[in-house]
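1. Turn this into a structure:
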Amino acid sequence: MREKDVQIQLVQGLSARSAANFVKTASSFSSDVKIGKNGQFVDAKSILGVMSMAFAKGEQITLRVDGSDEEAALDSLVSLLESNE
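-> Got it, this is the predicted structure:
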């Protein structure tokens, strides 16, 4: 299992469009992916779970990835969250 703290740099945070893109990316990997803050985690492959957390720009979040492609999944998701788009 890999875990990494990331600061969200997306202009709108994980709003509807960016959350959908994040979930699509997470779902492309076979690893189990969780995203959370303040000790509360949700399935990163669930649009409802991700949207329910209301992740905003500048927020510090934690990604937990466990599985055969965890390294690639973590790298892709961190890159996505740290982009300025």
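
2. alpha carbons only for contacts and neighbour counts from here, please
-> Noted.

3. tell me the strands in the chain, going along the chain?
-> Here the chain has its strands, by DSSP state E, at 2-7, 32-37, 40-43, 60-66.

4. What helices and strands are in contact with the third one?
-> Other elements packing on strand 40-43 under the criterion 3 or more CA pairs under 8 Å, 6 or more residues apart in numbering; DSSP states H and E are strand 32-37, helix 47-52.

5. quick one: contacts of that strand?
-> 32-36, 49-50 (CA atoms under 8 Å, 6 or more residues apart in numbering).

6. want to put them side by side, so please do this one too:
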Amino acid sequence: MKNLKQIILPAVIVLMGTGAAFATNQAKKVGWNPGDPIYRIDQEEPCTLVEDFECNNIPGNLCTYQPGVHLYGMDEISGTVCNFQLFEKTN
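-> The predicted structure is shown next:
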């Protein structure tokens, strides 16, 4: 019985640590962060990558590609939906 406790307790601790590490990694991937790709959504092609554009996720004026075409960030977990409205970068 003593040997069983010496084996099970460390195994449980290692599994809990591993689970916490994965949970933390997933939490970091939720949302959009400056430096992540920026996408435009229009009727021709939804969720199209836009190069060399600076926006942020701090509420303010909407970040636009051209009049009527707003810019979005993509949630890394979904990986397919441009669902984070982006805002103009301010100094």
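
7. Now the TM-score, please.
-> Comparison of the two superposed chains (TM-score structural alignment, normalised by the length of structure 1) gives a TM-score of 0.25, and 42 aligned residues with a CA RMSD of 4.4 Å.

8. Export the strands of structure 1 as JSON lines, with columns for mean neighbour count and distance to residue 20 of structure 1.
-> JSON lines is the format used below for the strands of structure 1 (neighbours: other CA atoms under 10 Å; distance: least, CA to CA, whole Å):
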{"stretch": "strand 2-7", "mean neighbour count": "14", "distance to residue 20 of structure 1": "18"}
{"stretch": "strand 32-37", "mean neighbour count": "21", "distance to residue 20 of structure 1": "14"}
{"stretch": "strand 40-43", "mean neighbour count": "16", "distance to residue 20 of structure 1": "13"}
{"stretch": "strand 60-66", "mean neighbour count": "19", "distance to residue 20 of structure 1": "16"}
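
9. Out of these, the one nearest residue 80 of structure 1 is which?
-> strand 2-7 (10.5 Å; CA to CA).

10. tilt between that closest one and strand 32-37?
-> 40 degrees (axes from the mean of the first three to the mean of the last three CA atoms, to 10 degrees).

11. Run through who's touching strand 2-7 of structure 1.
-> 57-66, 70-71, 74, 78, 81-82.

12. can we see that at 10 Å?
-> 33-37, 56-67, 70-71, 73-75, 77-79, 81-82 (CA atoms under 10 Å, 6 or more residues apart in numbering).

13. This completes my enquiry, with thanks.
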